[in-house]
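Chemist: next comes the sequence, and after it the predicted model I'd like to discuss.
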Amino acid sequence: MTLRRLCLTLQGAVQGVGFRPFVYRLAINLDLKGWVNNSAQGVEIEVEGPTHLLNSFLGQLKNDLPPRAVIEMIECTDDAPIGYTSFEIRPSTEGSSTALLLPDIATCADCLREIFDPCDRRYRYPFTNCTNCGPRYSIIQSLPYDRHNATMRHFKMCPDCQSEYTDPLSRRFHAQPNACPICGPQVELWNEEGQLEEGWQDEPIQHAAEAIRQGKILAVKGLGGFHLMVDARNQAAVERLRERKHRPDKPFALMYPSLKRVRHDCEILEVEAELLRSHTAPIVLLKRKQKNSVRVDPENNIAEAVAPGYPHLGIMLPYTPLHHLLMADLDFPVVATSGNPSGVPICFNERQTPQDLKGLADLYLIHNRPILSPSDDSIIQVINNQPQILRRARGYAPLPISPSPIQNSKLSSPPTILAVGAHLKNTIALSLGDRIFLSPHLGDLGTVQSLKRFQKTIRDFLQIYDCQPDIIACDAHPDYASTQAAHTFAQEWQVPVIPVQHHYAHVLACIAEHPLERAALGIAWDGSGYGLDGTLWGGEFLRITTSGFERVGYLRPFQLPGGEKAIQEPRRAALGLLYSCFGEAIEQKQLAPMQAFSPQSLKLLYTMLDRHINTPMTSSVGRLFDAIASLTNKVQISSYEGQAAAALESALTGFETEEHYPVQISSTLPLIVDWRPMLNAILEDIAVGLDAGLISSKFHNTLVEIIVNVSHRVGESYVVLTGGCFQNRYLSERTSKRLREENFQPYWHQQIPTNDGGIALGQVMSIKRSHRSSINIQDVLSDPQPLPPRTSSCV
């Protein structure tokens, strides 16, 4: 009988998912000889046997994978057999790291059964896990993913756990966080001073549950950091949390004990239910049931202070054994918001947290398993019956994305690229070969603490993947903290920094998710980004080609009195919009934004507008949303980013109409969308007392028709929707519907955030495109040339 030897290298999600015992069992069942191990590149296999059995091995290897495993690539060579006499799992080998670093995984069904089984040795143990679930990214220091490279190295396994860990037939074979009540991490309940009090040693989770029932605020250390938890039915307790956290309006996320309880309060599509139950266990934005809906227990309604005035709730299910045990003891929903003071990153070190959260939490449910890489909860909504990630963090990051070959560099040795992202909703990206590794959501870079977390994440990524960048990509805005950090790192490593225009990066981030093989029209609408002409862009129509982009249209610019201050005050955006339309005549108008200022402040703002003092010009659709929200008196001063736009979207619920307002569009490229006819019509509707919901509906529809009209005139059949404005579910769904009706092919974000959380990916794609087409990067950033004039029309 002729024997062969196959030498395999596999890349993908093949470490920390039970892949080696799967290979071991497969080889043993087929009576094949050889070995398998983890390497810094993935998994390596040598297997010997007859041809027909090797073919069967390869078929089952590809088709019968463990639940969390994904094979992205298999390299296979055929060689002469060397006479292996058994099949074994060999120790891991070190080297240059290209293996996937997996995200943390929610508790699997098998582990869940064990923690609620009184006869199991892990009964009520809050750190139960196996190769199908548990921490990954949050505890790993370097690759390959082995216990000595993770924070679990501090916990020596007892004989029973060690036996599981070394048994290839156990689902805990080389489960790196494997532990039990005898040898593993432990939970404690601390008072507000961070001290263990007498009587709390036994059943700390039950004592914590009782504290929540009493209306207290509990800080809970989870997988990637702390949550602040409070009874979601207790209006006074939720209001107290808002006051302490200085978060007056932004909706809180909720954790429910079960999907059944979620259905009690929300309408759930099947795709949304699948997301809630999935191993990624994100926060899912769900539509609330109307107050007149039939409820099983009307007295258990969610407190109004959880999400005041909003038709959706952000909901997740328990995703660690600790959460499952706590929620089972409570059996009612709780607020589960990030454990941090406003403006700083999530807390994750139990020794430091009582000081960081002093005055915020009443009690601390902590554990002693160290977190190396903190991570917030991911947030998802469903658009057109498909998931759209709004915040990519726990459960998803740092998994990479591999753009299609047409989008990737065709160089044999593509450069290693570090992209540092934007200033708000920051993420970073690291491009190695054909993969782009994306960090979890890092948040806004407006504080010293958040900037330190950002810098540490960069250094940790480079350490894990054992590399140094050849190029650093950053935003074109010179004052972004991320841009300034890019130049500091570049000096340290002696590498070039390449700026990428903000909205171009937005469009490329979306294109990276889709195999687009031709030019496309990118519609990038957001709050603001640094434009090539020195103004603040944000209402952009960009034609994307293989070599760059050209600005083929934009919203008519208007003034923003106070510059950045206008971002927090929609009333300022409204004044700027009105002044850009009516000039000094606005002083005679008595509208909601004017009434929101004192006479002295209003006079000063009029002077600023008249003399163009600190009133930068913007084409931002995000600021247009702010202005309309102010004019309809929905929001005058925002307490969080995007509040005005969210209020307008909420207002149109129940007022949907097919009507829209007129606008004027110029006759030549770049097309200028003149909003002044729309503004006049809105003011007429306000004057006759039209409901703000109807005004909002007509306003949204107008934006949709602008997109359809411009798409026709630009003439590209592929239309890419990106930027923070397309977090708006109504705007996204209606736009994509209308585009399809007009025979366009719309694309929108699904796996990468449409907001600034996708900017780092777009920055990488810009550099990869410049290398692919062998052009100078400055060509990508050059001013677009106008195209021949087209016929004008109105919407």
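Modeler: Happy to help now that I have it.
Chemist: contacts and neighbour counts: CA atoms only from here.
Modeler: Noted.
Chemist: contacts only, for the closest residue to residue 574 other than its chain neighbours.
Modeler: In space, and not counting its chain neighbours, residue 574 is closest to residue 627: 3.9 Å by C-alpha to C-alpha, 6 or more residues apart in numbering. Each residue near residue 627 by C-alpha atoms under 8 Å, 6 or more residues apart in numbering is listed here: 570, 571, 572, 573, 574, 575, 577.
Chemist: please, which helix or strand holds the closest residue to residue 727 other than its chain neighbours?
Modeler: Residue nearest to residue 727 in three dimensions, not counting chain neighbours: residue 754, with 6.7 Å by C-alpha to C-alpha, 6+ apart. Under the criterion DSSP states H and E, no helix or strand holds residue 754.
Chemist: and residue 754, how far from residue 760?
Modeler: 12 Å (C-alpha to C-alpha, to the nearest Å).
Chemist: what's the answer for residue 567, then?
Modeler: Distance of residue 567 to residue 760, computed by C-alpha to C-alpha: 22 Å.
Chemist: compare the two (neighbour count), which wins?
Modeler: Comparing residue 567 with residue 760 by other C-alpha atoms under 10 Å, the one with more neighbours is residue 760, at 31 against 23.
Chemist: now stretch 646-664: buried residues?
Modeler: Judged by neighbour count (16 or more other C-alpha atoms under 10 Å), stretch 646-664 contains these buried residues: 646-652, 656, 660-664.
Chemist: just curious, which of those residues is nearest to residue 403?
Modeler: Of all the buried residues of stretch 646-664, residue 646 has the smallest distance to residue 403: 31.8 Å, by C-alpha to C-alpha.
Chemist: show me the contacts for that closest one.
Modeler: Contacts of residue 646 (C-alpha under 8 Å, 6+ apart): residue 728.
Chemist: before we go on, here's another structure to hold up against the first:
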Amino acid sequence: MSGFKVTISGTVQGVGFRPFVYRTAKRNNIGGYIKNSGNSVELSINGDKKNIDKFLYELKNNKPPLSRINSIDIKPCNEQYSDFRIVKSEKQGASDSVIPPDVAICDTCLGEIFNRENLRYLYPFTVCTDCGPRFTIIQSLPYDRENTTMSAFKMCEECGREYLDPDDRRFRAEPVCCPDCGPVYELYKGQENTRSDNPIRDAAAALDNGNIVAVKGIGGTHLCTSTTDANAILQMRKLLGRPSKPFAIMARDMSVARKLVYVTERDERLMLSRERPIVILPKKSELSGNISPGLDTIGIMLPYTGMHHLLFHYSKEPAFVMTSANLPGEPMALYNKDILSLGAGFSLLHNRDIKNRCDDSVIRAGRNCTFVRRSRGFVPSPVEVAETGATVLSLGAELDVTACLLKNNRAFLTQFIGNTTKPGTLAYLESAVTNLMELTGTDGVDAIAVDMHPSFNTSVLGQELSEKFSVPLIKCQHHFAHAASLSVESGIDRMVCITADGVGYGNDGTIWGGEIIAVDDGFERAGNLKPQLIPGGDLAARYPARVVAGILSGKYNSDELSGILEPYFGQDELRILLRQVETGFNSPFTSSTGRVLDAVSALLGVCTERTYEGEPAMKLEAFAKKGKVCVDIPVLVNTENRRYVLDTTAIVDAVYMAKEHGLPLHDIAASAQDAVAVGLCGMAIKAATDRGIDIIGFSGGVAYNDAIVTKVRDIATLAGFEFIIHKKVPCGDGGISIGQAIMAVRGI
């Protein structure tokens, strides 16, 4: 008889791994035990060598669908057992495993909800080991019921029987419960509890009647309303202070989704996956224009909890508007008292605490499919990277923030945090970081990494944490970090990366945003868009006609500029603006690609005021899809200070002249975007050729513009270069923290 101690790390808790091991051991006549130990599992096994070999083979190759094995450590031991048992968990253990993400309800549990003979008929919290919440309910390790927010609910006799039966699919399913012992929903009208005997049914009726309903789910709260009631949608916009920002929708099922959006087979697989992200797809005309005004796409998802399915069961609506329940810039509401203060007509609330807030993930579909937001369904699963031998905590930039805890070859990104200029969101970042370190068993780090912008709240927090842990603070240039994030997720060390976005603090003290970064044993700024005057600074980001003034000031005198800008400003404001242009007061220079696209959007009358991040450029992209690339827009690349520089004044001036000549506006928009893409790719190809590099990448917020990325891809591949884009983390600032972490490793 051979005996071994086996330690397995990975995603092995909360996924049915112990009952799987138990059944596999029984089938192969293996004696011993298994237990959770910290955030790994520990086995002691004995048996014939042939049986042990077969047992270990099945362990690796037939594991539960939600599990993931990172490593198996096997050591000989002399312990002998006649039977196999599952024993009580221990807190100690390895620190390189992780709790799995929340996943959508499985078909078996869903079938039980709608089976009149089942114990859990119409019960919204029905789950098993293959589905439901994990990350959002765990309070501490190991992942046992007493360490989750389900500890407040004592199991009834029947649930307890399932929970303790290794042959039952609910064995050690920590959220297991039923109507007799689990959480319950209540429906409030305003601040008053309706005492409804069927809160979900009555919430569905409220939605059918055009009301706004706040719905508390697994990892946060949605504000919901009908997709067919224009007044209800406008009322929700007023309530949230979001006049134009696109809302996501939840369709009843895939057949309804096909009527609302254009869907490929790959899109369907994504929508039906257990992660159930919001998928951004081209919309059809059946949808109200108030849901995503000015855009040709919409974010759509399918139900992923029992409660969602029950809402549709009782409702007549084909789909609901479902958007995160938060005021602009603030984190999503978690606590019942906060949800009731949102101002919704009705609130559907439950009595289980949410430990870890987790917004919906968002993926932009299409040829250049990539994350917009990596959160529910994916967090806290790590991104695998090359061995680093270091532990680094990085805190992202300012907007769309995620933090990253890099532990050797695994990068653990937090859930989506958001806009850290707001105190509540900054506090959320701190708590998310603390929680992530606890769940990964991390007591200390080797360095803290932040954006080099001195005014970011994340930079200030990073300074505090570096002092707390007595480790170096590494300040990372924003666009170098974008390039580093693409480099580390792809495993490619040498490339030229186009990093195009709205704004980032340059290492020369100016504002960057249209950069060609050579990645080759370091980072080099090999090219950029022509720096342009931005009169009013942040005010120009809100009113992009100001950017037009700055860009065209290099071509036209004050009187000529006045004539160009009269349609956009009153006389007094125009006079002040022209004075700013003349004196340069509060008018920094920037190489931002986003500001150039904003200027084109304003010139063509597509969007003259930004009410949410990226709005002018996003609406320009949708507008341009109605046109064709047929307007002559010059692409002039010069060499300055041994860098390639794209002349964006020539592009914006050509847009203005084409408009003055009465050319179709949609064609001008398409041609302008195309010119920007040609210019960026042209500089990247020149920089790559100079250095003998054969890979071109694209990162930054502009990488969400499908037309620009597709053009760059086509030019680069035709020229013989490999082209890469993000697949594992967002292109925008939501993925920058992993790049900061890698830069810190190199800087320690």
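Modeler: Looks like it arrived, so ask away. Computed from a predicted structure; not experimentally measured.
Chemist: follow-up on the earlier one: just tell me what the residue nearest to residue 574 of structure 1 corresponds to in structure 2.
Modeler: In structure 2, the residue equivalent to residue 627 of structure 1 is residue 599, according to TM-score structural alignment.
Chemist: which helix or which strand is home to its match?
Modeler: Assigned by DSSP H and E, residue 599 of structure 2 belongs to helix 593-603.
Chemist: and residue 747 of structure 1, by the same measure?
Modeler: With elements taken from DSSP H and E, the one containing residue 747 of structure 1 is strand 745-748.
Chemist: what of residue 308 of structure 2?
Modeler: Going by DSSP H and E, residue 308 of structure 2 is in helix 306-314.
Chemist: which residues touch that helix?
Modeler: So helix 306-314 of structure 2 is contacted by 105, 110, 113, 122-126, 200-201, 203-205, 217, 252, 303, 318 (C-alpha under 8 Å, 6+ apart).
Chemist: what of stretch 691-700 of structure 2?
Modeler: Defining contact as C-alpha under 8 Å, 6+ apart, one finds that stretch 691-700 of structure 2 is touched by 479, 482-483, 486, 494-501, 684-685, 688, 709, 716, 720-726, 731-733.
Chemist: what do you get for stretch 110-128 of structure 2?
Modeler: Stretch 110-128 of structure 2 is contacted from outside by 105-106, 109, 169-170, 173, 175-179, 182-183, 305-307, 310, using C-alpha under 8 Å, 6+ apart.
Chemist: which bit of structure 1 covers stretch 176-185 of structure 2?
Modeler: Against structure 1, stretch 176-185 of structure 2 falls on residues 178-187 (TM-score structural alignment).
Chemist: the matching stretch: end-to-end distance?
Modeler: Taking C-alpha to C-alpha, stretch 178-187 of structure 1 runs 16 Å from one end to the other.
Chemist: show me which positions of that stretch end up buried.
Modeler: 178, 179, 180, 181, 184, 185, 187.
Chemist: now stretch 478-495 of structure 1
Modeler: 480, 481, 482, 483, 484, 485, 486, 487, 489, 490.
Chemist: ok, stretch 231-238 of structure 1 next?
Modeler: Neighbour count says stretch 231-238 of structure 1 has 231, 232, 233, 234, 235, 237, 238 buried, by 16+ other C-alpha under 10 Å.
Chemist: map the residue nearest to residue 727 of structure 1 onto structure 2.
Modeler: In structure 2, the residue matched to residue 754 of structure 1 (TM-score structural alignment) is residue 731.
Chemist: one more: residue 318 of structure 1?
Modeler: Using TM-score structural alignment, the equivalent of residue 318 of structure 1 in structure 2 is residue 303.
Chemist: ok, now residue 455 of structure 1?
Modeler: Correspondence of residue 455 of structure 1 to structure 2, assessed by TM-score structural alignment: residue 430.
Chemist: for its match, helix, strand, or coil?
Modeler: Secondary structure, DSSP: H, G, I helix; E, B strand; the rest coil: residue 430 of structure 2 is helix.
Chemist: stretch 49-68 of structure 2 corresponds to what range in structure 1?
Modeler: Matched against structure 1 by TM-score structural alignment, stretch 49-68 of structure 2 falls on residues 51-70.
Chemist: next, count neighbours for the nearest residue to residue 747 of structure 1 once chain neighbours are set aside.
Modeler: Leaving aside its chain neighbours, residue 747 of structure 1 sits nearest to residue 720 (4.8 Å; criterion: C-alpha to C-alpha, 6+ apart). The number of residues packed around residue 720 of structure 1, counting by other C-alpha under 10 Å, is 26.
Chemist: how close does residue 720 of structure 1 get to residue 389 of structure 1?
Modeler: For residue 720 of structure 1, the distance to residue 389 of structure 1 (C-alpha to C-alpha) stands at 16 Å.
Chemist: and what of residue 16 of structure 1?
Modeler: Taking C-alpha to C-alpha as the measure, residue 16 of structure 1 falls 24 Å from residue 389 of structure 1.
Chemist: ok, those two, which is more surrounded?
Modeler: Neighbours per residue, other C-alpha under 10 Å: of residue 16 of structure 1 and residue 389, the larger number sits with residue 16, 29 against 26.
Chemist: tell me the SS of the aligned residue in structure 1 for residue 23 of structure 2?
Modeler: In structure 1, residue 23 of structure 2 lines up with residue 25, judged by TM-score structural alignment. Under three-state DSSP, residue 25 of structure 1 falls in the helix class.
Chemist: give me the distance from stretch 172-186 of structure 2 to the chain's centre.
Modeler: 29 Å (C-alpha atoms, centre = their mean, to the nearest Å).
Chemist: let me fix that, I meant to ask about stretch 137-144 of structure 2.
Modeler: The answer for stretch 137-144 of structure 2 is 24 Å, by C-alpha atoms, centre = their mean.
Chemist: who does the longest helix seen in structure 1 touch, helix- and strand-wise?
Modeler: Using DSSP state H, we find that the single longest helix of structure 1 is helix 692-714. Contacts defined by 3 or more C-alpha pairs under 8 Å, 6 or more residues apart in numbering; DSSP states H and E place helix 692-714 of structure 1 against strand 520-530, helix 643-651, helix 729-741.
Chemist: mind checking those for the one nearest to residue 285 of structure 1?
Modeler: Closest to residue 285 of structure 1 of those, according to C-alpha to C-alpha: helix 729-741, at 10.5 Å.
Chemist: give me the stretch of structure 2 that the closest one matches.
Modeler: Helix 729-741 of structure 1 maps onto residues 706-718 of structure 2, going by TM-score structural alignment.
Chemist: picking up where we left off before, now the residue nearest to residue 747 of structure 1: how far from residue 620 of structure 1?
Modeler: Separation of residue 720 of structure 1 from residue 620 of structure 1 (C-alpha to C-alpha) stands at 17 Å.
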